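Q: Structure of the sequence below:
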Amino acid sequence: MKTRAVRIYGENDLRMEEFELPEIKDDEILARIVSNSICMSTYKAVIQGARHKRVPDDVAENPTITGHEFAGEIIKVGKKWQEQFKPGDKFAVQPALNYKGSPYAPGYSYKYFGGNTEYTIIPQEVMELGYLLKYEGEGFYEASLSEPMSCILGGYHAVYHTESNNYIHKMGIVEGGKLALLGAAGPMGLGAVDYALHAERRPSVVVVTDINQERLDRAASLFTQEEAKKQGVELHFVNTAEMEDVPKELNDLVGGEGYDDVFVYAPVRELAEQGDQILGKDGCMNFFAGPSDKELSAEFNLYNIHYSPTHIMGSTGGNDDDMRESLKMSAEGKLNPATMITHIGGLDSAADTIQNLPGIPGGKKLIYTSIDMELTALDDFTKKGEEDPRYADLAEIIAKNNGLWSAEAEKYLLENFTK
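A: Here you go, the predicted model:
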């Protein structure tokens, strides 16, 4: 069968084209992709081409499909997997395969397997690892965003605390503790706030900082102090741009005792140093933001690390258990990944979106692969509705959902925009 896909041919060489998919083997699965959210790591792969560790050396002759944050529906199941999966099953895929030590992954390395395509072939290594994950929720966008959400969950699970005189690491944030999310009013930070408020293990205080008041105001409208209080959490959104002494003022919010857990969500030296300075006894800081500068460094208080003892670490990505937890919580309505989404587009807009991603403001850009549609900010649907009533209808659905994308909006889009 034929499919359209956006594929890498080399450095800054992305092409949307139609080509033939081969017949699946007995240990493979044919699937229809519905949605794929665009990740900055895809942009990094495109600008590097074959120099990227996950992009094959022969990509110019054997182009690979982009996109690894995808969700869809199974179309056909190879004989080997027919007892576990059936046509019509909704799914997401854990893309961090690390299959037998190989760096190859969907969205970077495969000729017929990725997210920015109408149809894809899920290979046997995904099946063997158990990384084809069923999804029971309503909206495909939630399953797409389970991949970035799994990275957030992985960060929460990776931090650790210790016991004096015992060689024990207790994994995860301190329950009932004090949590700071620095530089966290962007899409990943919003996901972190959502999880902090609705996971089983919750802090008693969450402080979210940023220097962009507009982003902080949006975050505060999505996660109100009243809602947080119902979850037993005291929630603060703080603009640090005008603070004279950021660490002192942040510590004053929690009685000067410091924070048990700190996450740094922007790759900025100053933020990392602030995070170190607000750690309390046995506090753990996770430098979550992935820098592109290999020389980025910061100063930390070694006295505190030795005697307090504070902990400095980093995490990247999540595992299949994190992704399963994200899928389950979304399906149960405990997480709302839509808070991360600010733009919607069709497959024809995916290439330009990827190549210009650093310059496009807002949060997550979500691509629906069965439609052609200019990448459009949710806030711009009303204006576009002046010429096309379909956009007006979508704007109305979004407005009644507190300005967020939703399963209802997705359903309308797929029914009215699909080619």
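Q: Going by C-alpha atoms from here, please, whenever you check contacts or count neighbours.
A: OK.
Q: since we're on residue 213, how many residues are nearby?
A: 16 (other Cα atoms under 10 Å).
Q: if you skip the residues just before and after it, what's nearest to residue 285?
A: For residue 285, ignoring the flanking residues on the chain, the nearest one in space by Cα to Cα, 6 or more residues apart in numbering is residue 262 at 4.6 Å.
Q: Which elements pack onto whatever helix or strand that neighbour lives in?
A: Applying DSSP states H and E as the criterion places residue 262 in strand 259-264. Other helices and strands packing on strand 259-264, by 3 or more Cα pairs under 8 Å, 6 or more residues apart in numbering; DSSP states H and E, are strand 178-182, helix 269-277, strand 279-287.
Q: Now do that strand: everything it contacts.
A: 159, 173-174, 177-184, 251, 271-272, 275, 278-289 (Cα atoms under 8 Å, 6 or more residues apart in numbering).
Q: here's the other one to compare against:
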Amino acid sequence: MKARAVRLHAANDLRLDTFELPEIRDDEILVKVVSDSICMSTYKCAILGTEHKRVHPDVAEHPAIMGHEFAGDIVKVGAKHQDKFKPGMKFTLQPALNYKGTMWSPGYSYEFFGGDATYCIIPAEVMELGCLLEYKGRAYYEASLAEPMSCSIGAFNAAYHTKMGVYHHEMGIKKGGKLAIMAGAGPMGLGALTYALHRDVRPSMVVVTDVNEDRLARAEALFPPAEVKKKDGIDLHFVNTGKMENPAAELREMTGGTGFDDVFCYAPVAAVVELCSAVLGRDGCLNFFAGPTDKQFSAKMNFYDVHYNSTHVMGTTGGNTADMIESLELTASGRIDPAVMVTHIGGLDAAAETTLNLPKIPGGKKLIYTHLTMPLTALTDLRAKGAEDARFTALADIVDAHNGLWCPEAEEYLLANFQQHD
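A: Next comes the predicted model:
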């Protein structure tokens, strides 16, 4: 059958191709993709090409479908999996496969498997690893965003703390501790924030730093500190470190001088990493979350504190299937709202250009609906577009009624009223 997809042919070479999908084998599943959210990791893949760890060396001959944060409908199930999966089921998946020691993943490594596509084929290893998940929720975008949410969930779960003289790590962030999300007013940082405020084990204080005033203002509007304190009992602060004379000293002062128990670094910038190191308290855990493209990237860390104050550093990339399931369950129960990450929507025709220019486009997550033809559109621009197309006014009304956030009602209106293609 015919499919359309944004595919990687070489570094900085993404194309919207129409091609033939092969017939599925008995151990494969054919799916219709509905939504895919664009990840900064996809941008890194696009600019690096075969220099990226997950991209296969013969990508020029066998181009890889981009996108790994996707959801949709199961169309056809191979004989081997018909006891568990049925046509018509909604699905999402955990893309961090780690299959037989490889780093292969949809969106990087497969010719017929990825999210920026109308249809794709899920290979046998995904089901073998238990990474294909039935999705029973209402909105496809929430299933797409479960993957980026699971990355932050994994980072929180992977944090650890120690006790003097005891050779056993206590996993997870410190209960009732002080937590910082550095360079954290972007989409992934806001996802981490909604999780920090509503997970079972919570901190007593959260400080979100950034140097972009617009991002900080949006974050504070979505998470008013007074309301968070009243509802969740957590002291929340948004801080522009670019306006601080001595950021490390002033951030430590906010903690009462103790420093932070858990620090998450959301930008691969040496100055941010060094600030993270400087604000760690005793036994503080620093998670270097943001992956760099420079293989020689390095930054200073205070090793006096490593030795005498038991500070420690780690990194996580992606979550696991349990993290993904936790994300879906928290979203379904209304405890977290991943829509705080979304600022733009668009059709498949916008995916390639958006991916290649992702760092230059302000705002948060860019959400692609793969059966639509639509330029990338900021949610804040929907009403202006309504001057030429009344459907955009209707979308703007729905979004405004939900505090400016994308929502299930908006998705349903979009899919029902904008021309779709196969």
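Q: what TM-score comes out when they're superposed?
A: Scored against TM-score structural alignment, normalised by the length of the first structure, the superposed chains reach a TM-score of 0.97; 419 aligned residues with a Cα RMSD of 1.3 Å.
Q: re earlier: could the helices and strands packed on strand 259-264 of the first structure go into a markdown table alongside mean neighbour count and distance to residue 419 of the first structure?
A: Shown next, in a markdown table, are these (neighbours: other Cα atoms under 10 Å; distance: least, Cα to Cα, whole Å):
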| stretch | mean neighbour count | distance to residue 419 of the first structure |
| --- | --- | --- |
| strand 178-182 | 26 | 42 |
| helix 269-277 | 21 | 46 |
| strand 279-287 | 25 | 43 |
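Q: so which of the ones you listed gets nearest residue 109 of the first structure?
A: strand 279-287 (27.7 Å; Cα to Cα).
Q: Now do the helix or strand following that closest one: which elements does it pack against?
A: The first helix or strand that comes after strand 279-287 of the first structure along the chain, using DSSP H and E, is helix 302-307. Applying 3+ Cα pairs under 8 Å, 6+ apart, we find helix 302-307 of the first structure packed against no helix or strand.
Q: and the next element down the chain from helix 302-307 of the first structure?
A: Counting by DSSP H and E, what follows helix 302-307 of the first structure is strand 311-313.
Q: three-state assignment of the most centrally placed residue in the second structure?
A: The centroid of the second structure falls nearest to residue 148 when counting by Cα atoms, centre = their mean (2.4 Å). The three-state label given to residue 148 of the second structure by DSSP: H, G, I helix; E, B strand; the rest coil is helix.
Q: Contacts only, for it.
A: Residues in contact with residue 148 of the second structure, defined by Cα under 8 Å, 6+ apart, are 39, 69, 188, 191, 318.
Q: what does it align to in the first structure?
A: In the first structure, residue 148 of the second structure lines up with residue 148, judged by TM-score structural alignment.
Q: Quick one: closest of the helices and strands packed on strand 259-264 of the first structure to residue 133 of the first structure.
A: It is, among those and with distance given as Cα to Cα, strand 279-287, at 27.6 Å.
Q: ok, residues contacting that closest one?
A: By Cα under 8 Å, 6+ apart, strand 279-287 of the first structure touches 155, 159-162, 257-265, 267, 272, 275-276, 308-315.
Q: Against the first structure, what's the mean shift for the helix or strand residue 120 of the second structure falls within, could you check?
A: According to DSSP H and E, residue 120 of the second structure maps onto strand 119-122. Superposing on the first structure and averaging over aligned pairs (mean Cα distance after the TM-score superposition for the first structure), strand 119-122 of the second structure comes out at 0.9 Å.
Q: Tell me the buried residues in the helix or strand following that strand?
A: Proceeding N to C from strand 119-122 of the second structure, the next assigned helix or strand is helix 124-128, under DSSP H and E. The neighbour-count check on helix 124-128 of the second structure (16 or more other Cα atoms under 10 Å) flags 124-127 as buried.
Q: swap in stretch 37-53 of the first structure?
A: Buried, per 16+ other Cα under 10 Å, within stretch 37-53 of the first structure: 37-39, 42-50.
Q: And for stretch 389-405 of the first structure?
A: Under the neighbour-count criterion of 16+ other Cα under 10 Å, stretch 389-405 of the first structure has 390-398, 403-405 buried.
Q: Which of those fall in helices?
A: 390-398 (DSSP state H).
Q: any chance of those in a markdown table, with distance to residue 329 of the first structure too?
A: As requested, those are exported to a markdown table (distance: Cα to Cα, whole Å):
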| residue | distance to residue 329 of the first structure |
| --- | --- |
| 390 | 31 |
| 391 | 30 |
| 392 | 31 |
| 393 | 29 |
| 394 | 26 |
| 395 | 27 |
| 396 | 27 |
| 397 | 23 |
| 398 | 22 |
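Q: Check the spacing between residue 374 of the first structure and residue 21 of the first structure real quick.
A: 26 Å (Cα to Cα, to the nearest Å).
Q: just residue 345 of the first structure next, same as before
A: 24 Å.
Q: out of those two, which sits in the busier spot?
A: residue 345 (22 against 16).
Q: picking that back up, what's around the equivalent of the residue nearest to residue 285 of the first structure over in the second structure, how many residues?
A: Residue correspondence to the second structure (TM-score structural alignment): residue 262 of the first structure is matched to residue 263. As a burial measure, residue 263 of the second structure scores 30 neighbours (other Cα under 10 Å).
Q: Kindly report the same for residue 165 of the first structure.
A: By other Cα under 10 Å, 6 other residues sit near residue 165 of the first structure.
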